[in-house]
Structure formats: structure tokens, C-alpha cells
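Student: Sequence first, then the predicted structure, then my questions.
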Amino acid sequence: MGFHDYQFRSDLALRHQAIGEARGEARGEARGEARGEARGEARGTARAVLKLCAARGVLVSDEVRERVLACEDMSVLDEWLTRAARSASAQEIFG
């Protein structure tokens, strides 16, 4: 029987095991929540980039649209958003 298979029996050990499991679960939930928020922010910014392009009459190819929607790097998305506000072509915005 390995260490991971050992079943604690004392109340003290069981209490500490439960505390450790609860802390690990809380950390995992917090990380998952943060990732979800970051993805949501990226999706919203990507949509804003595409809406701004459409509103300004900038034609965006399907390939570029997919690239924008797949992007999760907020610094890249923010740069595209700024360029979309100032530029007249997809080439100027997305390179």
C-alpha cells in the first residue's frame, strides 16, 4: 500500500485532510473562474473589434474573422481595437 492509498483514521488527521481538500477545491474553483472571466473578456473584445470594423465599412475576410475570434491575447485584441478605430483597411488593422 502506497502513501496515496493510506486511509487516515484519527479525527485530527481526517480534519486536516478535509481542510486540505477544501483549500485545494477553492483554489481550483478560483483558477477556473479567473480563466472563464479572461476568456469572456477576450471574446467581448474580439466581437467589439469586428463590430467596429463593420461599422466603419472595413471588410474582414472569413480567415481574419476566425483569427480574431480565436485570439485570447488581450494585448493583441486591444491593439486591433485601437487600430480598428483609426484605420480604413483590414490590412492596416490586422497586418
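Tutor: Nice, thanks for sending it over.
Student: make it CA atoms for all contacts and neighbour counts henceforth
Tutor: Noted.
Student: and L50, what is it in contact with?
Tutor: Going by CA atoms under 8 Å, 6 or more residues apart in numbering, L50 touches 60, 65, 68.
Student: so how many other residues sit close to Q91?
Tutor: Residues within reach of Q91, counting by other CA atoms under 10 Å, total 12.
Student: what's around the closest residue to D73 other than its chain neighbours, how many residues?
Tutor: Among residues not flanking D73 along the chain, A42 sits closest, at 7.1 Å (CA to CA, 6 or more residues apart in numbering). The tally of other residues near A42 (other CA under 10 Å) stands at 23.
Student: Show the contacting residues for A42.
Tutor: By CA under 8 Å, 6+ apart, the contact list for A42 reads 71-74, 77.
Student: picking up where we left off before, most neighbours out of the contacts of L50, which is it?
Tutor: Most neighbours among the contacts of L50, by other CA under 10 Å: V68, with 23 neighbours.
Student: take a look at this one as well, against the first:
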Amino acid sequence: MAHGESEAAEAIGLAFLAAADELDEERRAVYGDLVLSSLNAAARRKLEAMMKSGYEFQSEFARSYVAKGVEKGREQGILEAKAHDVLAFLEARGLEVPVEVRERVLASTDLDELDRWIRRSAVITDARELLAATGS
């Protein structure tokens, strides 16, 4: 932490990633957050660039957080796709989609709810009924 703003910041980040394998998951998360938050912006950008460029992290710590990020991104993509499916289905049926309905659908983080809305959008006659049916 004392040298996170110095020229050694990048080396500190890499050293932590290499050493983190020896820690249990909870400590890796806490210490990792502490170390990374103490690094200067250039060092954080460098580590992020390494990750984006296809650099394969050597530590289990780094690989586990990359995997978590990938999974979270996949889940977010599924949510967004389903929300757009609901809206596209309503629009394809010629139903006007009010702003409040559009915003609520796009804000949903519940896959089951989105699935219900996809099915419901096939039978309703007004897009506002989509939200009324779920108590939203």
C-alpha cells in the first residue's frame, strides 16, 4: 500500500497475483481488493490491459476472478437479450410500448420474470398488462 502510487505499483500488483494462490478465497478477495485499490491508475490499467489482451494469469486468484467476471457478463447478456425479446415481441404484435413498461422490462434482473413476460406478451392486448399481471 505504501508503494502503490510509485513506479513499483505494477510489480506490486503482479506479485500479489502470484502470491494470492496461497490464500483462502475470502482472504484473496479482501487482500486483492485492498492491494488493487491502492495501486495507481496506470498500474490498474496495465493489469486490465493484460487481461484484455489475452494474457493468461498464472495465479488461481486471478483466474477465479476472471471467470467470475465472464460468468457475470454472460448472465447480464442473457438478461438483456430476454428483455429485448419481450419488447420485440410486443412491438411485432403492433402493441405500443409505453416508456414506463420499456424501462421496467429493461431494468429487470429476474430471468423467471422475463420468461413469464415473454409468454405473457403473446396474449395480452395492451403492453401495460405485462406489468399488471406480475404485480409490478
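Tutor: Cool, the structure landed. Keep in mind it's a predicted model, so treat the numbers as computed, not measured.
Student: what does the residue nearest to D73 of structure 1 align to in structure 2?
Tutor: When structure 2 is aligned by TM-score structural alignment, A42 of structure 1 is paired with L79.
Student: on that earlier part again, now that we have the contacts of A42 of structure 1, which one has the most neighbours?
Tutor: Neighbour counts for these peak at L77, which has 22 neighbours (criterion: other CA under 10 Å).
Student: what's the average distance of the helix or strand hosting that residue to structure 2?
Tutor: Assigned by DSSP states H and E, L77 of structure 1 belongs to helix 74-86. Helix 74-86 of structure 1: mean distance to aligned residues in structure 2 after superposition is 0.7 Å, counting by mean CA distance after the TM-score superposition for structure 1.
Student: So which bits of the following helix or strand past that helix are buried?
Tutor: As assigned by DSSP H and E, the chain's next helix or strand after helix 74-86 of structure 1 is helix 90-94. Neighbour-count burial for helix 90-94 of structure 1, counted by 16 or more other CA atoms under 10 Å, picks out 90, 93-94.
Student: Nearest to R35 of structure 1 among the contacts of L50 of structure 1?
Tutor: Of all the contacts of L50 of structure 1, R35 of structure 1 sits closest to V68, with 18.5 Å by CA to CA.
Student: Aligned to the closest one, what sits in structure 2?
Tutor: Aligned partner of V68 of structure 1 by TM-score structural alignment: V105.
Student: residues touching its match, list them.
Tutor: Applying CA under 8 Å, 6+ apart, the residues near V105 of structure 2 are 83, 86-87, 114.
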